[in-house]
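# Here's my sequence, what's the structure:
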Amino acid sequence: MTALETYVERIPTTIYPDSELASVAVARDIVQLMQQRQAEGRPCVLGLATGSTPTRLYEELVRLHQEEGVSFQNVITFNLDEYYPMAPDSLQSYVRFMHEYLFDHIDIRPENVHIPDGTVSAGEVADFGRRYEQQIVAVGGIDLQILGIGRTGHIGFNEPGSGPASRTRLITLDQITRTDAASDFFGEENVPRRAITMGVGTILEARAIVLLAWGEGKAAVVKRMVEGAMTDSVPATYLQKHPHVRVILDEAAAAELTQRKTPWLASLPCAWQNEALERKAVTWLARHVEKPILKLTEEDYNEHGLSALLAEAGSAYEINIKIFNQLQHTITGWPGGKPNADDTHRPERASPFPKRVLIFSPHPDDDVISMGGTLLRLVDQGHDVHVAYQTSGNIAVFDDEAIRFAEFASSYEQAFQLQGAPTESLYQRVVESLQQKAPGQVDSPDVQLIKGLIRQGEARSACRYAGLPDDHAHFMNLPFYETGRVRKKPLGEEDIKLTMELLNQLQPHQIYAAGDLSDPHGTHRVCLAAIMQAVQRLKAQDTDWLKDCWVWLYRGAWQEWGIEQIEMAVPLSPQELTRKRRAIFKHQSQKDRPLFPGADQREFWQRAEERNRTTARLYDHLGLPEYEAIEAFVRWQY
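Predicted coordinates:
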């Protein structure tokens, strides 16, 4: 794919449909560079990054080594950074990360691996930094530097304030960076306050640089990096100085770039026959000039870069009516389809009725947080609704909650003198295990079981509140999740098979799945991949029931669909919003303060209500009916 460069972009960007394709392409580029250096009789020096962004890239490099015989014998690596202090065998150590994801699975020489040492004394860090720089120079410099980007605009751990001449050094982590890392350390209080990092100047000396960014959560900072002025408040903007830098994005991370969000403002050619682009342009214009769609004038279009759209449409009146009707047709109070009604302009078909509905929930509360109002509507309107909880969610339970439930279980054992009770009570085992556990360490099997049962019980309670029979709650416990750690295994064959089995068992007419890829732990992303791969396999098998099944994607507590993307908008009354909140409250272990809140410190019910109300206000401002709240969905055409 060729990067689309415009005058607003200060760094060349290449946008791929998804991070999978992008990671594979970058891996191929790296191998080509390695082989070129090998033919020249000299080593290939790579600068490597850590974090969730490059993991798929490393998996592809491992595959190329194991399945296609690619050798890393001539490769020398230098990693960007490491937390400080940090023992190399710690769970959160970048030494451990690199070995788990890459070095232990390829034939790289151990002496060719260089990672900042998180164990040196504070007084030795400066000398260590100078030696690290000298080692890079001694091997001829870095040929290709791989980067990610943090929400503060940091590259490596070069936080805001880092200048273009900065070198390898000890730095203090920004509060946002520590918040983003909290999930890896099971709480922000456990995140180190400092780190050793290559400097911006060190990075800029690499002969070539590739920066990777995935997901909606990176879209805002990517825009600042690619289109904004150079400033040390966003250190990544200094990449604009480099002559050979590329930014590799998926569609979600590119969403805020002018070429994707408002290409008409960059005088880019626009295919106005594309209805999605038309809707994006008209809704943007209405919001920009603060008018309902039906009040937009030809002057509004001409004065804001949309004269070509106006010329294509013929008149402002015609394009206004067209887009207004499109938005109006997304609104429905019947998410399962309205029986015996004309469904020509409805987002869901009327027949069959009632429908068998399967709602996939990545964690045990995503169903009610993200689409609780729609779930309640589906049940109230007589559909056969099932909920499939894809993971146990056990790591998101506080330790003291596990102790409380273990104490209850032990008291129950004692009170009723159950036969076969262990000589050492469950309570004692759990307390001792948690007292001996370091932050971020894997829970004991007892503790994992209890935490999983807590989440399972809460999910059942929410289902009962919504009116679902107990046997309509399905707990899949997908294997990829069950590591006891924030870092999960890659999606595996067993995960896909379990998903296919449930789909074949229920044979739904409607599937709802989480399309929210901003989840900071990546669980939503893997769960969606499991569903998509399962559906695609069933389609390839020409499965009969699938031919009459529609898939709707919702978004969770992190992000909402853009107004131009929404294909089904389910309005909620004040009473329905209250019922949704009560369903969320059934998840007591996540109430008041979730263990992994991400960057938003509000409770999940607060985020969900604000997002739903914001969507309703947006419809209202565009001239559509006024509602208390709206839940939004996009249909996946598989």
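
# Please count neighbours and contacts with C-alpha atoms only from this point.
Will do.

# What segments of the stretch 451-600 of the chain are strands?
Ranges of strands within the stretch 451-600 of the chain are 473-475, 510-514, 550-554, 568-572, based on DSSP state E, counting those that start in this stretch.

# To check against the first, give me the structure of this:
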Amino acid sequence: MARLNLLEETRYEKLPVTVYPDQYEASKKVANKIKEIILQKQSIGKNAVLGLATGATPVDVYAELVKMHKEDGLSFKNVITFNLDEYYPMQPDSKQSYVAFMDENLFSHIDIKRENIHIPDGTLPKEDIANYCLEYENKIEEMGGIDLQILGIGRTGHIGFNEPGSAPNSGTRLVTLDDLTRRDASRDFGGKENVPTKAITMGIGTIFKAREIILMAWSRKKASIIKKAVEGEISGKVPATYLQLSDNVKFVLDREAASELTRFNTPWLVKDCIWDKNLIKKAVIWLSSEIEKPILKLTDEDYNSHGMAQLATEQGPAYDINIDVFNQLQHSITGWPGGKPNADDSQRPERAEPAHKRSLIFSPHPDDDVISMGGTFIRLVDQGHEVHVAYQTSGNTAVWDTDVLRYIEFTIDFNKSIGQDTQKLKDIYSRMRDFLKTKKPNETDLPEIRDVKAFIRKSEAYAGARYAGLQDTNIHFMALPFYETGKSEKNPVKAIDVELTMELLQEIKPQQVFAAGDFDDPHGTHIVCFRIVLEAMKRLRETEEWTKDCWLWMYRGAWDEFETHDIEMAVPLSPIEVQRKRNAIFQHQSQKDHPVFPGDDQREFWMRAQERNRETAENYHKLGLANYEAMEAFVRWKF
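Prediction:
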């Protein structure tokens, strides 16, 4: 019976999918599978041939294999590896090369024989590549073929660097990279303009020859392409769909990457559900959006004809369900984000007491506060709450080099105008110019350059917070140590990051904490900063009584927005408040027009925030609620 239920649940899925709670558990399972193959081959005196991938996805698998080698004595002397791909042109000693990646994450930490490592050669003359690719294929066959090929998946649906348009029988070859693929790689290269336009990759036909194939994917960023790869029609537009043709493939996902699969996103379409309050709310909002009818106009027939007959039968009639969900949405809307004084708060998202709260806004970068919740920030101040803002990082990697020179030139002229000696400044300026003339992509800046970039962001943060109405005493610059590397990749979080956060929380003792919950930030700073806040609050809750009355609200806006069914507090903004928010964002001049790290969304941050806030308001209106100019959305973290 359980088997039949699973088949029913996964009937939209065209290949086997295993979902784990998180990427770490999933990575351990894949590493254990690799270990089994290595040991099985060792037991019969043969080599294990592995096809390996690069990028963020397999990093934890490699870390687990290294751990197995160092702690359990797993030997890799009988292992032969073939990597999927390499950028072209690419020097093997370049930091961005996959040779460097594999050494850093796996090969330099295990006992594999160097002659058993095969990675496409990015240094070849172009005229030699065709023959080299043929030899690469022949070498795989000479070694007996690949026992296990591990794959990641790009947002274009590419596997290896087989971009849209690749043929299912393609072999190892030189390819041109899709623009989206290059944009996704831009962080590692210090800008898309530095990412190679080509790569050498194993073909889809080459991958198909492996005896087993495991495709891994983590995070919500991969959810939409995973749905297409698993449930979509086979198409050259999404090369990963060709894996549906293989009998030897398995997808290994974390919950976030699997979140758009039918069995997780709209489970009522494939099985009977246990209808709790949250699932009912999600389903009714989905139905309203699906058939473009306001919630209060949905009928039993609408439920029955769209896979929700069970809900209508068990919890209905439909109108009663509609009323309940409509009221939940209506109660999430409040013009009092700090709570409305002397009001019945039983149906409001925030408490009425204390009437004037201490609110602490944690901002990962020096502009996330006003970009993501600028209207709420201003309203909290206007309504008399004691608002503090804490900028968790300096944001010094996200400033153009030309801005540094401009500010130093200004400083030299200013000092000269007031009769100060400028020779030392001129010497520093000269060193900066010399360095920047030969600076390589992603090269760490001189300490003086990092400082100036931090000062620029700090001055803008002051301007933005002051515009929102704060006194300087309520503006806090944390400069958490994990971030201060001068590079896009950061140090691991250490105890000091949490301790500094605990100290600030203890100093302010807020009743409200706001923290960035949009984890689609491509550089990962937001989720790191959130985890630091969460850990600090968890520790304080063990000993500090005041924390029991401290609520943690998550905001989004810079990179993403909450789904309507998840929103627990929606703060409506008038046209004037939208303008005030925009003006606060405009104080961050270094991030205007064309920020250093725009991510995949090419709109300016103020435009993204404004349009997302407007879309949130429109979504509420389409469901049958009041028509506001814009809304900022929040979800409360439950400890």
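
# Please tabulate the strands of the stretch 451-600 of structure 1 in JSON lines, including the columns distance to residue 381 of structure 1 and mean neighbour count.
Formatted as JSON lines, the strands of the stretch 451-600 of structure 1 follow (distance: least, CA to CA, whole Å; neighbours: other CA atoms under 10 Å):
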{"stretch": "strand 473-475", "distance to residue 381 of structure 1": "19", "mean neighbour count": "18"}
{"stretch": "strand 510-514", "distance to residue 381 of structure 1": "14", "mean neighbour count": "23"}
{"stretch": "strand 550-554", "distance to residue 381 of structure 1": "18", "mean neighbour count": "21"}
{"stretch": "strand 568-572", "distance to residue 381 of structure 1": "13", "mean neighbour count": "25"}
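
# For residue 446 of structure 1, which of these is the nearest?
strand 473-475 (18.5 Å; CA to CA).

# so that closest one matches what in structure 2?
Aligned using TM-score structural alignment, strand 473-475 of structure 1 spans residues 475-477 in structure 2.

# circling back: among the strands of the stretch 451-600 of structure 1, which is nearest residue 71 of structure 1?
Comparing those by their distance to residue 71 of structure 1 (CA to CA), the top pick is strand 510-514, with 38.9 Å.

# Quick check: the closest one compared with structure 2, mean distance?
Compared with structure 2 after fitting, strand 510-514 of structure 1 deviates on average by 1.5 Å (mean CA distance after the TM-score superposition for structure 1).

# For that strand, what is the distance to the chain centroid?
17 Å (CA atoms, centre = their mean, to the nearest Å).

# That strand packs against which elements?
On a contact count with 3 or more CA pairs under 8 Å, 6 or more residues apart in numbering; DSSP states H and E, strand 510-514 of structure 1 meets strand 356-361, helix 523-540, strand 550-554.

# so where in structure 2 does it end up aligned?
Aligned using TM-score structural alignment, strand 510-514 of structure 1 spans residues 512-516 in structure 2.

# related to what we said a few turns ago, the match of strand 473-475 of structure 1 vs structure 1, mean deviation?
Stretch 475-477 of structure 2 versus its aligned partner: 2.3 Å mean (mean CA distance after the TM-score superposition for structure 1).

# residues in structure 2 aligned with the helix or strand where residue 246 of structure 1 lies?
Assigned by DSSP states H and E, residue 246 of structure 1 belongs to strand 245-250. Counting by TM-score structural alignment, strand 245-250 of structure 1 pairs with residues 249-254 of structure 2.

# and that stretch, how far from structure 1 on average?
Counting by mean CA distance after the TM-score superposition for structure 1, stretch 249-254 of structure 2 comes out at 2.2 Å.

# Quick one: residues in contact with that stretch.
Stretch 249-254 of structure 2 is touched from outside by 15-23, 26, 212-219, 243, with contacts defined as CA atoms under 8 Å, 6 or more residues apart in numbering.

# In helices only, show me those.
Counted as lying in helices by DSSP state H, out of these, are 23, 26.

# In TSV: the strands of the stretch 451-600 of structure 1, plus distance to residue 174 of structure 1.
TSV is the format used below for those (distance: least, CA to CA, whole Å):
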stretch	distance to residue 174 of structure 1
strand 473-475	39
strand 510-514	31
strand 550-554	32
strand 568-572	38
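
# post-alignment, the next helix or strand after the strand holding residue 246 of structure 1 versus structure 2, mean distance?
Counting by DSSP H and E, the element after strand 245-250 of structure 1 in chain order, helix or strand, is helix 258-261. Comparing helix 258-261 of structure 1 with its match in structure 2 after superposition yields a mean distance of 1.4 Å (mean CA distance after the TM-score superposition for structure 1).

# Brilliant, that's me finished.
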